[in-house]
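K.L.:
Okay, here's the prediction I keep looking at, along with the sequence it came from:
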Amino acid sequence: MSKPITTASGIPVADNQNSASAGVRGPLLLQDFHLIEKLQHFNRERIPERVVHAKGSGAYGIFTVTHDISRYTKAKLFAAVGKQAETFVRFSTVGGEKGSADTERDPRGFALRVYTEEGNWDLVGNNTPMFFIKDGIKFPDFIHTQKRDPQTNLKSATMMFDFWSKAPESLHQVTMLFSDRGTPDGYRHMDGFGSHTFSLINAAGERVYVKWHLKTQQGIRNLAAADAVRLAGEDPDYAQRDLFGAIERGEFPRWDVKLQVATEEQLAEWEARTGWNPFDLTKVWPHKDFPLIPVGVLELNRNPLNYHAEVEQAALSPANVVPGMGYSPDKMLQARLFAYHDAQLYRLGTNHQHLPVNAPRCPFHNQQRDGAMAIANGGAEQNYHTVEAGGSQPQGLGHGEPALALHGGAGRYDGRGQEDDYTQAGNLFRLLPEQEKQNLFANLAGPMSQISDEIINRQLGHFDKADPAYGAGVRAALKARGRNIG
């Protein structure tokens, strides 16, 4: 037997089949509040979609500590081997709209939330260890090239490659994107990366810099380009269906959580030797220089009950770190620390942290009050904090971080002309098996065959600098498509 229908205020509805009208044939009466409320809510059922990462899937799980890293961090989450914490993960595509296909060639978002006893820790990353740009001031420009042309309302290969060809810093990520890893086989068969450089602080106040890695226990599995296109038409929700179904069947996906760790002195020596800025998001730390250290295991074992409430309204931010964790001078990270929370304020509202999926599992207290959806509003508690006239006794800066030394005058610095954007992209290319290189050439030739000779030649120049065989392979693939470029 179905439950009786009520209004949102709990008032029983006498008739959910017929509007109140003046006579059998109408017109309708404004006093029919159930009709009005039903239509008003229906008109407002769609909150603004995310500007990026609009199409996503989510699941809950458990993070288990398997190795002791307390020498690096005082975070209570890692206090003992075997300790567990509840998690939520949202996977996503980046450039497409909410109704786009799961199998499009695109990076994948891999956003992890761990509900710790000291608050929420959010690791908001991707399935790639690098990114297209190194400064957040260019992020809106880059994303505009991945969206729709403002005149035609069509995706534009010209916009994408015009941007990339003028930004050689993007070459490393472009190579990854157009390799087989640009079309992962669902979300269970891909790795995750924090991508940015973060920091950990131990009980002695010592800082190390780290990069987070989540290595799939299911094994890497990618879709051939033709299969990705086919599935986009046959089953555009392929990755969502695969993740939900696997968890429903009890086939819980797992990832090994690992760290790369370096002191400030080690990074300074590495930068002097390689010329690479360790905080540059377009670069990676090679494993031979900074080996992976095991930390724990992430398992996803519970599907959400309500997609809108628990996945669409999930609001993660890289600014959410707990005591014993910190940031780095990474310019892209610094921009994201502001941008993510600001996006949630616009998309969900000023009290989005009160929603169950976003609320910490530990007690919290602040002087924030009122505003829309103020669910946990403090009640009669004091809504202000006084000034300690006699001087406060702080427990350290921020979350207890040691002071970060700053160097140089405030200004806008562009070192792009002096930076190496080709070696790591070339290294990635040379690591690919021969068949995957051929796939890379074909995947690039598809959209590049649609753009002007000027942009093609500019982009080919970058491939040549990464590895002459890279440029030659793309030229051959373009020629096969009727574009004979010198």
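P.N.:
Arrived safely.

K.L.:
make it CA atoms for all contacts and neighbour counts henceforth
P.N.:
Fine.

K.L.:
How far off centre is stretch 112-127?
P.N.:
Its chain's average C-alpha position is 12 Å from that of stretch 112-127, according to C-alpha atoms, centre = their mean, to the nearest Å.

K.L.:
buried set for it?
P.N.:
112-116, 118-127 (16 or more other C-alpha atoms under 10 Å).

K.L.:
Likewise for stretch 134-152?
P.N.:
Neighbour-count burial for stretch 134-152, counted by 16+ other C-alpha under 10 Å, picks out 134-136, 142, 145-148.

K.L.:
Inside strands: which ones of the buried residues of stretch 112-127?
P.N.:
Within the buried residues of stretch 112-127, residues falling in strands by DSSP state E are 112-116, 119-126.

K.L.:
Report how far apart the opening and closing residues of stretch 407-423 are.
P.N.:
27 Å (C-alpha to C-alpha, to the nearest Å).

K.L.:
what about the strands in the stretch 351-486 of the chain?
P.N.:
With strands called from DSSP state E, counting those that start in this stretch, the stretch 351-486 of the chain shows none.

K.L.:
Oops, could you answer that again for the stretch 151-300 of the chain instead?
P.N.:
Applying DSSP E, counting those that start in this stretch to the stretch 151-300 of the chain gives strands spanning 192-193, 198-201, 207-216, 254-262, 293-302.

K.L.:
tell me the most buried of those?
P.N.:
Highest mean neighbour count of the strands of the stretch 151-300 of the chain: strand 192-193, a mean of 26 (counted as mean count of other C-alpha atoms under 10 Å).

K.L.:
roughly how far out does that strand sit from the chain middle?
P.N.:
9 Å.

K.L.:
ok, residues contacting that strand?
P.N.:
110, 125-129, 211-216 (C-alpha atoms under 8 Å, 6 or more residues apart in numbering).

K.L.:
Let's see that with 6 Å instead.
P.N.:
110, 125-127, 129, 212-214 (C-alpha atoms under 6 Å, 6 or more residues apart in numbering).

K.L.:
can you list these in TSV and add distance to Arg273?
P.N.:
Shown next, in TSV, are the contacts of strand 192-193 (distance: C-alpha to C-alpha, whole Å):
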residue	distance to Arg273
Phe110	32
Gly125	28
Asn126	28
Asn127	28
Pro129	21
Trp212	23
His213	24
Leu214	28
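
K.L.:
Next one for the comparison:
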Amino acid sequence: MAPPPILTNSQGQAIPNPPYATQRVGKHGPLLLQDIDLIDNLAHFDRERIPERVVHGRGSGAHGVFEVTDDITDICSADFLNEVGKKTKTFTRFSLVAAESGANDSARDVRGFATKFYTSEGILDFVYIHTPVFFIRDPSKFVDVNHVQKRNPQTNSKDPNAAWDFFTLNPETVHQVTILYTDRGTPASFRHMHGFSAHTFKWANANNDWVYVRIHQLTDQGIKNHTIEEAIRLAGENPDAAQDDLFNSIEQGDFPSWTCYVQTMTEEQAKNAPFSVFDMTKTWPHKDYPLRRFGKLTLNENPLNYFAEVEQAAFSPANTVPSMQPSADPVLQGRLFSYTDTQRYRLGVNFSQIPVNCPLKGGAQVYAPSERDGFMNVNGNYGKAPNYLTNRNKVTIKSFPIQQYQEVWEGPAEPFEWVATAAEFDQPADLYNNVLSETDRRNLAHNIGVDVAKVESEIQERVFKYFGGVSPDLAEAIKREVFQTGK
């Protein structure tokens, strides 16, 4: 057997004293600054918490594998999709969007579903959510839609007035809010929920023929949700329930999986659609844009260290591979900058060198000579190579279409905001009237009523009008729930 390791400080220097001994003047005198082992220990402790994510603060994750199940090379020429049966290593992080890291897993919130693919062409991130739509379609509202779900700047407590004030003043939120206040807003576990791109992307084949796409990752375990009462009870009994469920299922060999589908829309179809292809408050009807299967994601390995692998995992929709590109979806365009920039703030400018984020894991050979220096540069910093591109360095330039000729935009550079119309209520009305069961509709009104009973009366009236656009019956049911809860 190997001898036990030697106790050292962070520099690998052996600690000569008993573990808890400190240097001081005499037996009870003041401490000495020269006690470098104490200073080393305290200095690291003072810094062991990095800034938590502004959104998606609470999360759980696991390693896995993506396998191609169906040939879709006619619509996408990405290397990791080029052969049925081909497998790619992945890392997936589930999260609550608005909740901070100390929240409970059963809180009503949108769930994040982000998967990092370590492909031969570099990192590809699917940064998705568990609902097929989102609250907004203008990126300028991105800050506000998150702030209103955070803590009040004066009381530092959650403020239900803020969220409902924002929702009712921005009618485009009604589709997402309706979904969020069904029991799908409180999933029973991360294993029992779907993942959706919600955004529109562009995929191209080897001939550079392209289509708009949206991705659906459908759970093979089936959908399972909590009622509001179950979620509240579980928050007290086990705030880490979803995290425990994910870890334990993988530990026991019960590997969760999701079947991956793509919806496609041609440029011509987009022109004739009754909604903008770039509006993420709208779904694409399956009857018009059917789901097409292309792969399976399986999670089969737990992290060895939560901080190193889950907390430091950094995702961004800007991480794409050739033939898979962002569209002009404005909220997506905003996230291309914001998500990468927040990782630079949280983890440092060299966050891509952290093993869980490093593209080398998938075999891609990275050479970016201008990416030099900065905090925590640990990959050798390219040694003596010039910190600029020069023909003195032999490099391979891999050219590929960047889809630059696919869409042609003309017009002045001017501020634009989508104006809300009565059409905001069409899809949520269809959801309420034709998709939700009687139990779903009853729980929806109950879940909203419990929350809205806490807000000011003026905002309550706006809530009733807001959901009246979905269904007068829903508005009346919410009123009754508010009255019952407030008695």
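P.N.:
Nice, thanks for sending it over. Keep in mind the model is a prediction, meaning the values are calculated, not measured.

K.L.:
quick check, nearest of the buried residues of stretch 134-152 of structure 1 to Ala309 of structure 1?
P.N.:
The shortest approach to Ala309 of structure 1 among the buried residues of stretch 134-152 of structure 1 belongs to Lys147, at 26.3 Å (C-alpha to C-alpha).

K.L.:
and the closest one, what pairs with it in structure 2?
P.N.:
Per TM-score structural alignment, the equivalent position to Lys147 of structure 1 in structure 2 is Lys150.

K.L.:
cool, and Ile133 of structure 1?
P.N.:
Correspondence of Ile133 of structure 1 to structure 2, assessed by TM-score structural alignment: Ile136.

K.L.:
what's the spacing between that match and Glu48 of structure 2?
P.N.:
Ile136 of structure 2 is 35 Å from Glu48 of structure 2, by C-alpha to C-alpha.

K.L.:
Which of these two has more residues huddled nearby?
P.N.:
Ile136 (23 against 10; other C-alpha atoms under 10 Å).

K.L.:
what sits against the more buried one?
P.N.:
Here Ile136 of structure 2 is in contact with Thr173 (C-alpha under 6 Å, 6+ apart).

K.L.:
And what about it, helix, strand or coil?
P.N.:
coil (DSSP: H, G, I helix; E, B strand; the rest coil).

K.L.:
for the stretch 351-486 of structure 1, what spans make up the helices?
P.N.:
423-431, 434-448, 453-466, 468-480 (DSSP state H, counting those that start in this stretch).

K.L.:
Map Ile69 of structure 1 onto structure 2.
P.N.:
By TM-score structural alignment, Ile69 of structure 1 lines up with Ile72.

K.L.:
what's the neighbour count on its match?
P.N.:
Under the neighbour criterion other C-alpha under 10 Å, Ile72 of structure 2 is assigned a count of 20.

K.L.:
what's the answer for the one 10 residues further on, then?
P.N.:
Counted with other C-alpha under 10 Å, residues neighbouring Asn82 of structure 2 total 16.

K.L.:
Quick one: map it onto structure 1.
P.N.:
Alignment note (TM-score structural alignment): Asn82 of structure 2 maps to Ala79 of structure 1.

K.L.:
Can you tell me the closest non-neighbouring residue to its match?
P.N.:
Ser70 (6.3 Å; C-alpha to C-alpha, 6 or more residues apart in numbering).

K.L.:
before we move on, what about Gly99 of structure 1?
P.N.:
Lys55 (6.7 Å).

K.L.:
Now do the contacts for the one you found.
P.N.:
92-93, 98.

K.L.:
Closest one of those residues to Glu388 of structure 1?
P.N.:
The nearest member of the contacts of Lys55 of structure 1 to Glu388 of structure 1, counting by C-alpha to C-alpha, is Ser92 at 45.7 Å.

K.L.:
Strands of the stretch 1-150 of structure 2, start to end?
P.N.:
58-68, 87-96, 111-119, 122-129.

K.L.:
once aligned to structure 1, how far is the first one on average?
P.N.:
Strand 58-68 of structure 2: mean distance to aligned residues in structure 1 after superposition is 0.3 Å, counting by mean C-alpha distance after the TM-score superposition for structure 1.

K.L.:
gap between that strand and the chain center?
P.N.:
So, by C-alpha atoms, centre = their mean, the centroid of strand 58-68 of structure 2 is 13 Å from its chain's centroid.

K.L.:
So for whichever helix in structure 1 runs longest, what gets flagged as buried?
P.N.:
Using DSSP state H to define each element, structure 1 has its longest helix at helix 331-347. For helix 331-347 of structure 1, a neighbour-count test (16+ other C-alpha under 10 Å) marks 331-334, 336, 339-341, 344, 347 as buried.

K.L.:
Out of those residues, the closest to Gln382 of structure 1 would be?
P.N.:
Closest to Gln382 of structure 1, out of all of the buried residues of helix 331-347 of structure 1 and judged by C-alpha to C-alpha, is His341, at 25.3 Å.

K.L.:
Which residue, neighbours along the chain excluded, lies closest to Phe80 of structure 2?
P.N.:
Spatial nearest neighbour of Phe80 of structure 2, excluding adjacent residues (C-alpha to C-alpha, 6+ apart): Thr119 at 6.1 Å.

K.L.:
Give me the aligned partner of the one you found over in structure 1.
P.N.:
Checking TM-score structural alignment: Thr119 of structure 2 goes with Thr116.

K.L.:
State the distance from that match to Leu305 of structure 1.
P.N.:
Counting by C-alpha to C-alpha - Thr116 of structure 1 and Leu305 of structure 1 are separated by 22 Å.

K.L.:
Likewise for Pro286 of structure 1?
P.N.:
On the measure of C-alpha to C-alpha, Pro286 of structure 1 and Leu305 of structure 1 end up 41 Å apart.

K.L.:
Glu97 of structure 1 too?
P.N.:
Distance from Glu97 of structure 1 to Leu305 of structure 1, by C-alpha to C-alpha: 23 Å.

K.L.:
what does Ile201 of structure 1 give?
P.N.:
According to C-alpha to C-alpha, Ile201 of structure 1 stands 37 Å off from Leu305 of structure 1.

K.L.:
okay, stretch 200-218 of structure 2 sits on what stretch of structure 1?
P.N.:
Taking TM-score structural alignment, stretch 200-218 of structure 2 hits residues 197-215 over in structure 1.

K.L.:
tell me how far the ends of that stretch are from each other?
P.N.:
Across stretch 197-215 of structure 1, the terminal residues are separated by 17 Å (C-alpha to C-alpha).
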